[in-house]
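In: A predicted structure for the sequence below; I have some questions about it.
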Amino acid sequence: MRVAYDITSIDGQPSGVGNYTLHLLTHLLAANSGHEYMPLSNRPTCPTPLSAYAAAPASRAFPSRMLWMQCVLPGALRALRPHLCHYTNSIGPLFSSCPYVVTIHDMTLSLLPGYHPWRKQLLVRPIVALVARRARQIITVSEHARQDVIRVLRVPAERVSVTLEAAAPCFRPSPNDEQQRVRAAYRIAGPYVLYVGTLEPRKNLVRLVRAWNALRRAGKINQRLVIVGARGWQDGPIFQTVRALGCEDAITFTGYVPQGDLPALYSAADAFVFPSLSEGFGLPVVEAMACGTPVLISSAPALVEVAGGAALQVNAASEPS
């Protein structure tokens, strides 16, 4: 079977959906199932380990993933003639006859619209609904996300399947010398509490900074806060809060960190905190656990499901909590 596989979420700094997409295809290729996989990308090159595989042609005229999917990809699929497509990040072309499955990671675009750019609400949200209704099967990443998909998109339950995510094999306790190397590389001194994820409103980082600073001021903790992740939409209030509280010297913003350094950062942390308001899965929670790091999560249902009772929980809407 020829399977066209959407890798548009993979870029030079993969995280979240990009890591899901990359690692799933890597393991599908390693399975040697006899199927032929054809990566679909709006970029001219495919990242390792996909560099040996040809992808659908990129178009300089449509750098936007969504526009490329609607305007360029249908013609590419007619030329490639796959038996099946797998769209890995909620959307696909509306005008293509190729049968497909789609992975929908969460429904926050519908359930928490205020935490997404208005253009995404206006353009992407209706496409997600249309693509879901035409899909042969919808894949999602947790039972909570599955129930959200069924309820919000009004699709039959039998057409929605759960495939849980997993931490990559590199996530395991790191030796002390590796921890020290990474500490030095990112200039992290002393004990610390760690967050990993994109800097955006849905991740609840303003409240995290305020709660952590209150505990530090009260003398209840002595750990610095290390925030790992690329800058995202409307991340300005996070930095404004840090400046207003006067705690710049006690917080480290590393920016994006490649996967190879993350296990040591997790391993060296006193605790990992993930206070997100909503998630479809919450892969950093599993990564931290795999590295032997104590985990503190919000009470968001998907995080509670994924943690399986092995993490402390707090009310994401309450700083005292």
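Out: Now that the structure is in, tell me what you want to look at.
In: Please count neighbours and contacts with C-alpha atoms only from this point.
Out: Fine.
In: List the contacts of the nearest residue to H116 once chain neighbours are set aside.
Out: Leaving aside its sequence neighbours, H116 sits nearest to L109 (Cα to Cα, 6 or more residues apart in numbering; 6.6 Å). Residues in contact with L109 (Cα atoms under 8 Å, 6 or more residues apart in numbering) are 115-116, 121, 125.
In: what's the closest of those residues to I221?
Out: Set against I221, the nearest of the contacts of L109 by Cα to Cα is Y115 (30.4 Å).
In: these two touch, right, that closest one and N204?
Out: No: Y115 lies out of contact with N204 (Cα atoms under 8 Å); the separation is 10.3 Å.
In: how much space is there between S9 and N222?
Out: To N222, S9 is 38 Å away according to Cα to Cα, to the nearest Å.
In: next up, a second structure to put side by side with the first:
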Amino acid sequence: MNIACDARALVGRHTGVGTWTTQVMAGLASDPSTEILMGASKPIDLPEKLHLPNVRILPRPRLPLPGSLWLHLLLPAALQQAKADVFIGSLAMVPRRSRIPGIAMVHDLTPKTHPERHTLKTRWTFNPFIKASLKAARAIVVGSEATRTELLEHFPWVAGRLHLIGYGVDQFFSPAVEPEEGEQTRQLFADGRPYILHLGTLEPRKGLLKLVEAWDRLHEITPDAPSLVLAGGEGWDIRPLVDLID
């Protein structure tokens, strides 16, 4: 089987969607009889985990195009030429006029439900296209019950094609084998105290201001509550979060 994937999340700095794309496609590539086709309108920074003989990158346009134009105008022909059997839209988008069955992976609907928490670019590349993408998709996948509920609220007609497949946890996050290892980690990140970890790009849509405020109230009530550790790449509009912590 030839499985194609929207690899735009692997262009430039990788965030959570890039991690999801890497892990899912690496899992599918573990079957040597499967060929993985990664596509994007700009050069892809392919993670080492995907440096496999059955993973290849689709030819990209001679001139870099905006991702949405590439997806809808050029990708359908590229998928046909590569003899793809299925396309995974890792950013919720599938080509509207492609003959290849598409799977739309919807991580959340926040560009639609909370546009103020996104850049103009994200809003312009998501909101005008999401409805058509959901109509075109043969199947729709979400990673959480919250997103499933929200999707059905706004697009109830997707119910028959909607599948909830929870996010996995990398082995890196397994509990420490030896007690000393756990103690070393607590010492490194929280001065030896128990801690609550938030891992993800530090940006408005993650609700981090509310999280910090909630932790601050918890700490007032219970001074020995676990510390709060925020980890992740720096996203846009991070200044309010920095000011709140300071």
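Out: Perfect, I can see it now. Just so it is clear, the structure is predicted and the values come from calculations on it, not from any experiment.
In: before we move on, back to that, can you flag the buried ones in the contacts of L109 of the first structure?
Out: For the contacts of L109 of the first structure, a burial check counting by 16 or more other Cα atoms under 10 Å picks out 115-116, 125.
In: out of those residues, who's nearest V3 of the first structure?
Out: When these are ranked by distance to V3 of the first structure (Cα to Cα), R125 comes first, at 25.7 Å.
In: Skipping its backbone neighbours, what lies nearest the counterpart of that closest one in the second structure in space?
Out: Using TM-score structural alignment as the criterion, R125 of the first structure maps onto N127 of the second structure. In space, and not counting its chain neighbours, N127 of the second structure is closest to K112: 6.0 Å by Cα to Cα, 6+ apart.
In: residues near the one you found, how many?
Out: By other Cα atoms under 10 Å, the residues close to K112 of the second structure number 16.
In: Please report how far the aligned partner of L151 of the second structure in the first structure lies from S9 of the first structure.
Out: In the first structure, the residue equivalent to L151 of the second structure is V149, according to TM-score structural alignment. Remark: distance between V149 of the first structure and S9 of the first structure (Cα to Cα) = 20 Å.
In: The two: which is more packed in?
Out: Shown here are V149 of the first structure and S9; by other Cα under 10 Å, V149 has more neighbours (24 against 21).
In: how close does the host helix or strand of the more buried one sit to the second structure?
Out: Assessed by DSSP states H and E, V149 of the first structure sits inside helix 143-153. Taken over the aligned residues, the distance from helix 143-153 of the first structure to the second structure averages 2.8 Å (mean Cα distance after the TM-score superposition for the first structure).
In: contacts for that helix?
Out: Contact with helix 143-153 of the first structure is made by 104-107, 110, 129, 132-133, 140, 155-157, 160-162, 280-281, 301-302, 305, as judged by Cα under 8 Å, 6+ apart.
In: Can you flag which of the residues you listed belong to helices?
Out: 110, 129, 132-133, 301-302, 305 (DSSP state H).
In: where along the first structure do the strands fall?
Out: 2-6, 36-40, 84-87, 100-103, 137-140, 160-162, 192-196, 224-228, 251-255, 271-274, 295-298, 312-314 (DSSP state E).
In: Let me have those strands in CSV, extended by distance to M69 of the first structure.
Out: CSV is the format used below for the strands of the first structure (distance: least, Cα to Cα, whole Å):
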stretch, distance to M69 of the first structure
strand 2-6, 10
strand 36-40, 9
strand 84-87, 10
strand 100-103, 14
strand 137-140, 18
strand 160-162, 23
strand 192-196, 30
strand 224-228, 31
strand 251-255, 29
strand 271-274, 33
strand 295-298, 35
strand 312-314, 40
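In: and those as CSV, adding mean neighbour count and distance to A58 of the first structure?
Out: As requested, the strands of the first structure are exported to CSV (neighbours: other Cα atoms under 10 Å; distance: least, Cα to Cα, whole Å):
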stretch, mean neighbour count, distance to A58 of the first structure
strand 2-6, 21, 13
strand 36-40, 20, 9
strand 84-87, 22, 16
strand 100-103, 24, 20
strand 137-140, 24, 26
strand 160-162, 18, 31
strand 192-196, 24, 31
strand 224-228, 22, 31
strand 251-255, 17, 28
strand 271-274, 24, 36
strand 295-298, 22, 40
strand 312-314, 17, 44
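In: Which among those strands is found nearest to T21 of the first structure?
Out: For the strands of the first structure, the distance to T21 of the first structure is smallest for strand 2-6, at 7.9 Å, taking Cα to Cα.
In: and that closest one, which stretch of the second structure?
Out: Counting by TM-score structural alignment, strand 2-6 of the first structure pairs with residues 2-6 of the second structure.
In: chain center to the matching stretch: distance?
Out: Taking the mean of its C-alpha atoms, stretch 2-6 of the second structure sits 16 Å from the chain's own mean (Cα atoms, centre = their mean, to the nearest Å).
In: quick one: it to the first structure mean distance?
Out: Following superposition, stretch 2-6 of the second structure is found to deviate from the first structure by 2.0 Å on average (mean Cα distance after the TM-score superposition for the first structure).
In: Give me the residues contacting that stretch.
Out: 34-40, 79, 83-91.
In: about what we covered before: quick one: the buried ones among the contacts of L109 of the first structure as JSON lines, columns for distance to A184 of the first structure too.
Out: JSON lines is the format used below for these (distance: Cα to Cα, whole Å):
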{"residue": "Y115", "distance to A184 of the first structure": "35"}
{"residue": "H116", "distance to A184 of the first structure": "35"}
{"residue": "R125", "distance to A184 of the first structure": "43"}
